[in-house]
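Student: quick check, what structure comes out for this input:
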Amino acid sequence: MSIETKQADQWQFLQTYTPARIARGRAGHSLPTAELLHFQADHAQARDAVYSELKVLELFQALLSTFNLEVLRLQSEVKSRSQYLQRPDLGRTLSEASRKILLEEEATEADICFVLADGLSATAINEHAFAFLDKLMPKLTEANWQIAPICIVEQGRVAIADEIGFILKAKIVVMLIGERPGLSSPNSMGAYITYQPKLGLTDESRNCISNIRPEGLSYEMAVEKMWYLLQEMNVKKISGVNLKDEMQDNLLN
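Tutor: Take a look at the predicted model:
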């Protein structure tokens, strides 16, 4: 019976700077057994995140009781998680029942609308969406921004926010969504911001803040980035590739 001998990796010091799977050593031509098991565990965790479910009732109650705003529960045209993964187009489209809910709102013009969707990791929204909004809302309130009802969407993809924002007459829509899980980041939340949302927009019309989580981009830094982009959009009336992110340059001046 052979005994595995782990060989040291000269790049191991890089693990100090990143949680990425790098410099994990080797045993012969393969990974050491312990690292292989860690890989399998991380892979299983990422798969679990894809099939995780929104804690809709908990989110609903927390948002409603804290922000004193109307909260709407919506769904895309997707009928199952397997369909969600196979038919991205259905995840971008509101169900007829949800569209009716929005139309019955008889919305007045708002400055901003927040949409929360499971995406590819409901875990990310369950863990981070409320904490992020809790830090951002005071800035909006202080600046007297009019906020549309908050929408929680099950089985949703990024573009579904465009129709929601349009129906609710919001100048800006912010989609908080679970990002594609990585082996070291199964709970990463992304924020997509669009000025003048409407059906038919594509990714070049949106700005994105990615990897929002304590182990990645902290809530505080994400909120500062978000607030900067929101103010820029509000003044310049643009978003996406037309809006240059000069936040770092402004801080250095």
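
Student: make it CA atoms for all contacts and neighbour counts henceforth
Tutor: OK.

Student: so which residues of the protein form strands?
Tutor: 71-75, 110-117, 150-154, 170-178, 189-195, 206-212 (DSSP state E).

Student: using CSV, lay out those together with distance to residue 4 and mean neighbour count.
Tutor: What follows is the strands of the chain, written out as CSV (distance: least, CA to CA, whole Å; neighbours: other CA atoms under 10 Å):
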stretch, distance to residue 4, mean neighbour count
strand 71-75, 51, 19
strand 110-117, 46, 24
strand 150-154, 47, 23
strand 170-178, 39, 27
strand 189-195, 39, 26
strand 206-212, 37, 20
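
Student: mind putting those strands in a markdown table, distance to residue 30 included?
Tutor: Converted to a markdown table, the strands of the chain look like this (distance: least, CA to CA, whole Å):
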| stretch | distance to residue 30 |
| --- | --- |
| strand 71-75 | 45 |
| strand 110-117 | 39 |
| strand 150-154 | 41 |
| strand 170-178 | 33 |
| strand 189-195 | 33 |
| strand 206-212 | 30 |
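
Student: right, and those strands - which one's nearest residue 141?
Tutor: Nearest of the strands of the chain to residue 141, taken as CA to CA: strand 110-117 at 11.3 Å.

Student: ok, which of the strands of the chain comes nearest residue 250?
Tutor: Distances from residue 250 to each of the strands of the chain were compared using CA to CA; the minimum, 18.0 Å, belongs to strand 206-212.

Student: to residue 236, which of the strands of the chain lies closest?
Tutor: Residue 236 sits nearest to strand 189-195 of all these, at 9.9 Å, using CA to CA.

Student: and this one, so I can compare the two:
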Amino acid sequence: MDRSTLEPAADAAGDPTPSPALDNPWLALRTLTPARIALGRTGTSLPTAAQLDFQFAHAQARDAVHLPFDHDALSQQLHGAGHETLLLHSAAGDRHEYLQRPDFGRRLSEDSAVRLREHAERHAGGVDLAIVIADGLSALAVHRHSAALLKRFDEQAAADGWRRAPVVLVEQGRVAVADEVGQLLGARMTVMLIGERPGLSSPDSLGVYFTYAPRVGLTDAARNCISNVRLEGLSYGMAAHRLLYLMREACRRQLSGVTLKDEAEVQSIGDEAADRKTGNFLLSND
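Tutor: Sure thing, here's the model as predicted:
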């Protein structure tokens, strides 16, 4: 490639021609957030680099929505961690129908419902917990984060001794499909791991939804949500910690949703002595 095409143009005196993009005094703030701030401008338009970056992020989000659910690879990961899996499908026949008819994604197909009933009959007595993983609006998020999050959850939940159903994988599923899965399995609780709607800086955000006493017909008010589980967002350990708090409180109070608040205590950085020494600059140390 001709290097002259990569170097800034020069005027007659040999000095580089200044860029038409204006300097932005807020540029340093971009190191503190992934949000699109301080993008600068060229005249009344965005600089070319910022415009191309926006188009790239938009393409990533669209790709995440349409990426096929690789349930075979996920099943292998879960089997390697000691989990049984059961593959089901929602009432949405394909991705186009799934996006056009959200209600189809909230129910199982007839064949899947029959398979799940047969499984429940072979294992009578119900279970304490049913974990459901669905592709949702970002199979990319499920591929990247669901197995790792479930591993951290297993580590922290080992002492609780909950009876579990096999991990249910639902293709073309939405959040509410976990209600039908839990009801057919006779589960006391359901946990849904699902790909969230991609954002322009987060195409792989995983959502966690918890429901106590699941049954068909519940609204979102009956569920608790833990959002933005990914490497750049909420860590696996923190998400598992919050989820377990909600589950234990739900078992104690026999409810979930808007009446169950996430009041999990989070271990702060630094020990108590350091906190006492530093204090809060807004409060008196007297």
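
Student: work out the TM-score between the chains.
Tutor: Once superposed, the chains reach a TM-score of 0.94 (TM-score structural alignment, normalised by the length of structure 1), with 251 aligned residues with a CA RMSD of 1.9 Å.

Student: and the longest helix along structure 1, how far out from the chain's middle?
Tutor: Counting residues, the longest helix found in structure 1 (DSSP state H) is helix 122-142. Computed by CA atoms, centre = their mean, to the nearest Å, the chain-centroid distance of helix 122-142 of structure 1 equals 11 Å.

Student: kindly report the same for stretch 217-229 of structure 2.
Tutor: Stretch 217-229 of structure 2 has its average C-alpha position 12 Å from the chain's average C-alpha position, going by CA atoms, centre = their mean.

Student: again, but for stretch 33-47 of structure 2
Tutor: 28 Å.

Student: do the same with stretch 222-229 of structure 1
Tutor: 14 Å.

Student: buried ones in it?
Tutor: Under the neighbour-count criterion of 16 or more other CA atoms under 10 Å, stretch 222-229 of structure 1 has 222-223, 226-227, 229 buried.

Student: go ahead and confirm residue 194 of structure 1 touches residue 206.
Tutor: Yes - A contact is recorded between residue 194 of structure 1 and residue 206 when judged using CA atoms under 8 Å, the distance being 4.8 Å.

Student: which residue numbers in structure 2 go with stretch 13-29 of structure 1?
Tutor: Under TM-score structural alignment, stretch 13-29 of structure 1 corresponds to residues 28-44 of structure 2.

Student: what about that stretch, start to end distance?
Tutor: Using CA to CA, to the nearest Å, the end-to-end distance of stretch 28-44 of structure 2 comes to 22 Å.

Student: which residues touch residue 143 of structure 2?
Tutor: With contacts taken as CA atoms under 8 Å, 6 or more residues apart in numbering, residue 143 of structure 2 has the following neighbours: 69-70, 74.

Student: how far away is it from residue 211 of structure 2?
Tutor: Taking CA to CA, one finds residue 143 of structure 2 at 23 Å from residue 211 of structure 2.

Student: in structure 2, what residue corresponds to residue 56 of structure 1?
Tutor: In structure 2, the residue paired with residue 56 of structure 1 is residue 71, using TM-score structural alignment.

Student: how close does its match sit to residue 211 of structure 2?
Tutor: 23 Å.

Student: can you give me the helices for the stretch 1-150 of structure 1?
Tutor: In chain order, the stretch 1-150 of structure 1 shows helices spanning 33-50, 56-67, 81-86, 88-91, 96-103, 122-142, with DSSP state H, counting those that start in this stretch as the criterion.

Student: about what we covered before: need the overlap of contacts for residue 194 and residue 206 of structure 1.
Tutor: Shared contacts of residue 194 of structure 1 and residue 206, defined by CA under 8 Å, 6+ apart, are found at 239-240.

Student: enumerate every residue touching the counterpart of residue 202 of structure 2 in structure 1.
Tutor: Taking TM-score structural alignment as the alignment basis, one finds that residue 202 of structure 2 is matched in structure 1 by residue 185. Contacts here follow CA under 8 Å, 6+ apart; on that basis residue 185 of structure 1 touches residue 46.

Student: residue 131 of structure 2: what's it in contact with?
Tutor: The contact partners of residue 131 of structure 2, taken as CA under 8 Å, 6+ apart, are 164-168, 190-193.

Student: which position in structure 2 pairs with residue 152 of structure 1?
Tutor: For residue 152 of structure 1, the aligned residue in structure 2 is residue 169 (criterion: TM-score structural alignment).

Student: residues in contact with that match?
Tutor: For residue 169 of structure 2, the contacting residues are 71, 85-88, 132-134, taking CA under 8 Å, 6+ apart as the criterion.

Student: and what of residue 18 of structure 2?
Tutor: Residue 18 of structure 2 sits in contact with no residue, where contact means CA under 8 Å, 6+ apart.

Student: could you measure from it over to residue 51 of structure 2?
Tutor: Distance of residue 18 of structure 2 to residue 51 of structure 2, computed by CA to CA: 20 Å.

Student: for residue 88 of structure 2, same thing?
Tutor: When CA to CA is applied, the distance between residue 88 of structure 2 and residue 51 of structure 2 equals 41 Å.

Student: residue in structure 2 matching residue 197 of structure 1?
Tutor: Taking TM-score structural alignment, the alignment pairs residue 197 of structure 1 with residue 214 from structure 2.

Student: so what's its match closest to, chain neighbours aside?
Tutor: Counting by CA to CA, 6 or more residues apart in numbering, the nearest residue to residue 214 of structure 2 once its immediate chain neighbours are dropped is residue 179, at 4.8 Å.

Student: how close does the one you found get to residue 113 of structure 2?
Tutor: Shown here: residue 179 of structure 2 relative to residue 113 of structure 2, a distance of 12 Å by CA to CA.

Student: now swap in residue 37 of structure 2 and tell me
Tutor: With distances taken as CA to CA, residue 37 of structure 2 is found 47 Å from residue 113 of structure 2.

Student: now swap in residue 169 of structure 2 and tell me
Tutor: Between residue 169 of structure 2 and residue 113 of structure 2 the distance, using CA to CA, works out to 13 Å.

Student: next one: residue 19 of structure 2
Tutor: Using CA to CA, we find residue 19 of structure 2 at a distance of 62 Å from residue 113 of structure 2.

Student: who's more crowded, the two?
Tutor: For residue 19 of structure 2 versus residue 113, the count of surrounding residues by other CA atoms under 10 Å is larger for residue 113: 19 against 10.

Student: show me what that one aligns to in structure 1.
Tutor: The alignment partner of residue 113 of structure 2 in structure 1, by TM-score structural alignment, is residue 99.

Student: wait, residue 224 of structure 2 touches residue 257, no?
Tutor: Yes - under the criterion of CA under 8 Å, residue 224 of structure 2 makes contact with residue 257 at 4.9 Å.
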